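Colleague: Sequence plus predicted model, see below.
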Amino acid sequence: MDIESWGRQNPIKKESWRTVIALAYQSLGVVYGDLSTSPLYVYKSTFAEDIQHSESNDEIFGVLSFVFWTLTLIPLLKYVFIVLRADDNGEGGTFALYSLLCRYTRVSTLPNGQLADEDLYEYKNDRNLSADRIGMSLKSTLEKHRFLKKILLILALIGTCMVIGDGVLTPAISVFSAVSGLELSMAKHHHQYVEVPVACVILVFLFFLQHYGTHRLGFLFAPIVITWLLCISAIGVYNIIHWNPHVYQALSPYYMYKFLKKTQRGGWMSLGGILLCITGSEAMFADLGHFSQLSIKKSAFKSVPHILEDTELMCVKLFIVKMRFSAVVLFNVNKGPCRCTKLKCFMLATANSTKILTRAASLQIAFTFVVYPSLILAYMGQAAYLSKHHVIASDYHIGFYVSVPGKYFDPLFSTFSFFFLNAFEVAASLSLLTSQHIHMFIIVSEKLRYPVLAIAILAAVVGSQAIITGTFSIIKQCSALGCFPRVKIVHTSSKIHGQIYIPEVNWTLMVLCLAVTIGFRDTKHISNASGLAVITVMLVTTCFMSLVIVLCWHKNVLFAICFIFFFGSIEALYFSASLIKFLEGAWVPIVLSFIFLAVMYSWHYGTLKKYEFDVDNKIPINWLLTLSPNLGITRVRGIGLIHTELVTGIPAIFSHFITNLPAFHQVLVFLCIKSVPVPHVRPEERFLVGRIGPKEYRVYRCIARYGYRDIHMDDVEFEKDLVCSIGEFIRSEGRGQSFEAVEDIDANERLTVIGTTSTHIDGIRICEENGELTHVDTEMIEISSPEVARKRVRFLVPESPQMDLSVREELQELMEAREAGMAFILGHCYVRAKRGSSLIKKLVINIGYDFLRRNCRGPTYALSFPQASTLEVGMIYHV
């Protein structure tokens, strides 16, 4: 196949645009549901404070001006055009920014980090740009001071805790505001007796459905949100034309000044309600992994012609990575490192399409061209209606539903009449219709309120689903990075990556959400709580982004100062207005965040102290080399996997095990399964394999590395990859193949990277039940489906005259040991604070960490080790 002709004939640009539009359509249902339902409660929450709606309309126009500029500056300018570029290899959110900073500044608190981790592909992508003098000075300062490292970690945990708190408050306020449309048809003091039970039933139903996953109904999410956006924008256009066509004047910033000057302290406090118009903006960044350039680039690489060599393909990937840091292409193909004609043609053929795909184009298109204008029209329409209705009997008469035309429900005429009404208004202005025709259609259009109520409830459910799923995702990330106890993670879809369900978290969120709904029973207090949670996360993002601009993007420090000063001052203003309402509901996210922060930090602190004990009490490798049959040590058939968090030395649990049971397996592997601060680890970089001691000892060390978004393989796939990696290490070592040592531990041990894909394993073959020989292909499975029947795998040593006899014998012994069985030896540690420790340390370790350890999932479940083959060795750790 000729690469030049492929570059001309392959319609990659058209397919890429089609992919972006499809992802933009899907993002409307998954990402923007929460943000789209904010018109339900913004005006109602704003005017719940001590401000009066006067006939001069200064108040309503001032609120509209604040809403317009807040939506324009925060979601549109800050997130769409700036923050979305700060992706961590396609992932977004608070922990993604923290992970990005950890790689650039080495401030990660993961205890078992290695220099070898910096050779990962994701790390190499981050070393393309050189830092300036100020950036290097700031980087050095952060790396030297442990206190600053802890501050960064605590900031990341606070942002995460507020996201979890938002997962409690968003479903409550969204669903409760949606069903509040029932209050217009009830007595003033009777609507709460219906609204609260209905909202609770919907919430219970929503959390109950999480067990089944969203993929079965996910195809309805985008149509529901699109219908809702069209509905509120059409209502807004109708209200603007019918009530006040001059409402656009309120978009002037001058009305914000008039509003604050007239309302004084009451106007400042009402900013906590205006803040709710950007609820869900952080989800735009947190859900970036579902709709970012990474997923699009994966599909683009599937169409790369196979005649490109590995080095050329790597240059293509680096070419695309470099374009991610700027709005224009920073890489000149003609002057690039690869002067191959084939490669130049391919790069030129894909340059236009990849420019479009490199900055989360799907989310940008969906928000800029659909969500943003729909929300602006909705808020302008409500303001136009309220500008002509100054007599407000109670706060619920200023909500969203009061601006919806309709008193009766007639599904036959409601849909058609509404969309034709605006056309008749325009025709009347041109004297094409009489006032009697318009009056007739207004009567028909006033039958829309209940259909809108139904659509609003569905949209609220979809918006709540997004924040619940995001909560599951961020807790999984925290758990992977050692900041949250081990929990059960269920993958609800075998096709869609990222759809997970955590039972413990789900039921906890449901109980807290019901407690908030029943306890407050109005949107005022819930909105005060939700506003504080939202703005706190945004402040954390602003702080991290200022560091990313200097340390990761290597921009002038002036840009970072301008960023944090401009957006930080806006968010600080809203934060102060929300914090002042502490006694009116804002205490809820603070209490929830304090509880979750205590859980996270206690678990992280206990994990660090446990690792420090392992490091201080590890056994030298020379101790293992002195073991011999003369000391009564026997070797039994099989493979023994000693799980440890250590990347060097022998764990204390092994010496404890040998002391009480003087025997170990004929093949011994010290296995470390560790997380690294990257979202994904490529399969060919998964394992670090090394030998401990002489060859005849048959003792190896294997380090399996996972990113915080990776999904661990099941036990069968993991065993297969592990054995294949060790076999490939033995074969390559015996053949004299030059390995690039990535980690020199000591004179007796050297670790090297062993790939697990078919392109990196040569000659290791497996045989399944059907007897068919296949090359090993162990791409990391994204989803483990319980319905797939497991096959028994046998390993075969291929016949090769070039293979050394000693290598063949070692491989044969490895295969025989695998056939004899594999045992997993884990440490069951009881951590206690040592004598002389402070009272706080005793409380954290002896009570907090011990309680979490006893009630979280065991390591066997988290590591997918089979229970029947697991042996736990108990020890007491005095830290």
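Modeller: Happy to help now that I have it.

Colleague: From now on I want contacts and neighbour counts done on CA atoms only, so please keep to that.
Modeller: Will do.

Colleague: Show me what secondary structure element comes after the lengthiest helix in the chain.
Modeller: If you go by DSSP state H, the chain has its longest helix at helix 146-179. Next helix or strand after helix 146-179 toward the C-terminus (DSSP states H and E): helix 192-209.

Colleague: got the contact list for the following helix or strand past that following helix?
Modeller: Using DSSP H and E, the helix or strand that follows helix 192-209 towards the C-terminus is helix 221-243. If you take Cα atoms under 8 Å, 6 or more residues apart in numbering as the criterion, helix 221-243 is touched by 25-30, 32-33, 36, 246-247, 371, 373-375, 377-382, 384-385, 387-388, 403-404, 419, 421-422, 425, 452, 455-456, 458-459, 462.

Colleague: Among those, which lie within helices?
Modeller: Counting by DSSP H, the contacts of helix 221-243 place 25-30, 33, 36, 373-375, 377-382, 384-385, 419, 421-422, 425, 452, 455-456, 458-459, 462 in helices.

Colleague: Doesn't D744 belong to a strand?
Modeller: Yes. Counting by DSSP: H, G, I helix; E, B strand; the rest coil, one finds D744 located in a strand.

Colleague: Next, the contact list for it, please.
Modeller: Applying Cα under 8 Å, 6+ apart, the residues near D744 are R750, L751.

Colleague: Same check on the one 10 residues further on?
Modeller: For I754, the residues meeting the contact criterion (Cα under 8 Å, 6+ apart) are E684, E685, R686, F687, L688, V689, S725, E728, F729, H760.

Colleague: before we go on, here's another structure to hold up against the first:
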Amino acid sequence: MIAGISIVILVFLFMIQRFGTSKVGYTFAPILSLWFILIGGIGFYNIIKHDTTVLKAINPIYIVEYFIRNKKDAWVSLGGVVLCTTGGEALFADVGHFSVRSIQVSMCSMVYPALILAYTGQSAYLRQHPDSASDAFFKSVPGPMYWPMFVVSILASVIASQAMISGTFSVVHQSLSLGCFPRVKVVHTSANHEGQVYIPEINYFLMLACVGVTSGFKTTVKIGNAYGIAVVFVMTLTSALLVLIMIMIWKTNIFLIILYVVTIGFVELMYLSSVLYKFTLGGYLPLAFSAFLMTVMYVWNNVYRRKYHYELDHMISPARLTEIFTNKNMSRIPGLAMFYSELVQGIPPIFEHYVSNVPALHSIIVFVSMKSLHVNKVPAEERYFFRRVEPRTLFAFQCAVRYGYNDVREVAFEETLITRLKEFIQEETWMQIQTLSIGGNMTESGRESDREIEHNEISKAKRAKEEKLREIMEQEIEQVEKAWEEVGIVHLIGQNEVIASKESNVMKRILVDYAYNLLRRNLRQSEAVFDIPHKRMLKVGMTYQL
């Protein structure tokens, strides 16, 4: 019955994730504050009532004496002791949702004092009632407070899971931005805090996994063993990555790094060795989940990089591109086409595949490449980077749209891109006029003293060129506006199929032909991720032999 009730609560918790981290957090925050106040207050009450001398337990010398007295049993017990600190690992994942200062203030002013009072109060109670060790928490609660505390404790356990769910969304979102995770839909749930996201596929996967673990294990003993290994591994890996940051980014003094490794590293490795002792008693579960997810991420990233290098090796040369556009059999039709590609510079091979089968091109072509950078946010004025595909008569552009891993894609993406394109045409023309003026002044300075007539002719030619450039600029901007307002935009999406080449070995065939294609068929396609309207979308298929 307890397992069934837990499953109902879990399903309810995952169902409300769609409302967003901020709304869920505002709902849970008062309950969590009440929880810490209650456990701290009850702990203080137990200290005063039962045994004030228990405060001596804060002295670290008792840790040393405990290990001397119990030896191996003390080391094994660390796997249970670490469960007292569970929840701390969620702080690392939740930095994307809250500021560092807010976590520091909440930890030092409320969380840590409340936990110390709670555990010390239970110890004081056990000094008077040593037979209640198996259920010290609820038995130490005063009679009138039992049922209120029971309700708040259930709610607090639900909220503790919320931190890990939010952290999982944040980590998957960043992995997706770096090309290390299969395409999933990311819903940004806050207009003010870009890091707050909701990922439906991950939410339902977590729900099924949690329900399966709860129904399979049924008791908190095995779940505790599994959770202990997960917690300590997260803390140990975080500390290891922090050492790399201290060395490579902060340039910290080597003696401070050694001191950190010796102190923090030694303690965490002690805990890790202790929880691994219970590997067969449920501790294998988080490692099995990790192995599965790492396999999925490796398969996706490996083939993702192979596809990218294939396009680099087979991209269309400028001469071939000019030949395609100037082909007499090629028709130019009104409108603007956005051709999506992974390449920032160069034209992908799928474009030639398209024009060889459909000899018609829109009057304006924009090759769009969306890239996620290894930065938090990209300023709006630096997000769109345009370059013209020469010669100018082709009226084709390349556009790299750059996002940070915490950036939100604009809702009016098409309108923003058109605005930036017109600004680019204006800036390009202005730079050409500036270059023309500088070149003309340099020519004039050498001839001003002896050839006044030629000086006037040069000035007239320069003004004529400037007028011509301005006229071309106005025509191009007018053509862009007309294509946008009257004809509209067509989105050309590359639908790439990948197969292993004939000379590939067995492992590569399994990786490309089976593992990757299985993931690709069962996950979202690029048009679903980019939220491209289906009425103005055209898919272009091509097979890559990797």
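Modeller: Perfect, I can see it now. Bear in mind that the values here come from a model prediction, so they are computed numbers and not experimental data.

Colleague: returning to what we had before: which bit of the second structure covers the longest helix of the first structure?
Modeller: Helix 146-179 of the first structure corresponds to no residue of the second structure when matched by TM-score structural alignment.

Colleague: Same question for stretch 826-843 of the first structure.
Modeller: Going by TM-score structural alignment: stretch 826-843 of the first structure matches residues 493-510.

Colleague: The contacts of I754 of the first structure into CSV, with extra columns for neighbour count and distance to T354 of the first structure?
Modeller: Converted to CSV, the contacts of I754 of the first structure look like this (neighbours: other Cα atoms under 10 Å; distance: Cα to Cα, whole Å):
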residue, neighbour count, distance to T354 of the first structure
E684, 20, 25
E685, 20, 26
R686, 25, 28
F687, 26, 31
L688, 26, 33
V689, 26, 36
S725, 25, 35
E728, 22, 36
F729, 24, 38
H760, 15, 28
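
Colleague: Among those residues, which one lies nearest to C552 of the first structure?
Modeller: E685 (23.5 Å; Cα to Cα).

Colleague: What does the closest one correspond to in the second structure?
Modeller: Matched across to the second structure, E685 of the first structure falls on E382, judged by TM-score structural alignment.

Colleague: With I475 of the first structure instead?
Modeller: Residue pairing (TM-score structural alignment): I475 of the first structure is matched to V172 of the second structure.

Colleague: now do S806 of the first structure
Modeller: Alignment note (TM-score structural alignment): S806 of the first structure maps to I472 of the second structure.

Colleague: you'd agree its match is in a helix?
Modeller: Yes. I472 of the second structure forms part of a helix when assessed by three-state DSSP.

Colleague: Please, where are all the strands along the second structure?
Modeller: Using DSSP state E, the strands of the second structure run over residues 187-188, 197-198, 331-340, 360-372, 384-389, 396-403, 489-499, 537-545.

Colleague: Would you convert those into JSON lines that also reports distance to E65 of the second structure?
Modeller: JSON lines is the format used below for the strands of the second structure (distance: least, Cα to Cα, whole Å):
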{"stretch": "strand 187-188", "distance to E65 of the second structure": "52"}
{"stretch": "strand 197-198", "distance to E65 of the second structure": "48"}
{"stretch": "strand 331-340", "distance to E65 of the second structure": "66"}
{"stretch": "strand 360-372", "distance to E65 of the second structure": "53"}
{"stretch": "strand 384-389", "distance to E65 of the second structure": "63"}
{"stretch": "strand 396-403", "distance to E65 of the second structure": "55"}
{"stretch": "strand 489-499", "distance to E65 of the second structure": "63"}
{"stretch": "strand 537-545", "distance to E65 of the second structure": "66"}
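
Colleague: so which of those strands gets nearest Y62 of the second structure?
Modeller: Closest of the strands of the second structure to Y62 of the second structure is strand 197-198, at 44.8 Å (criterion: Cα to Cα).
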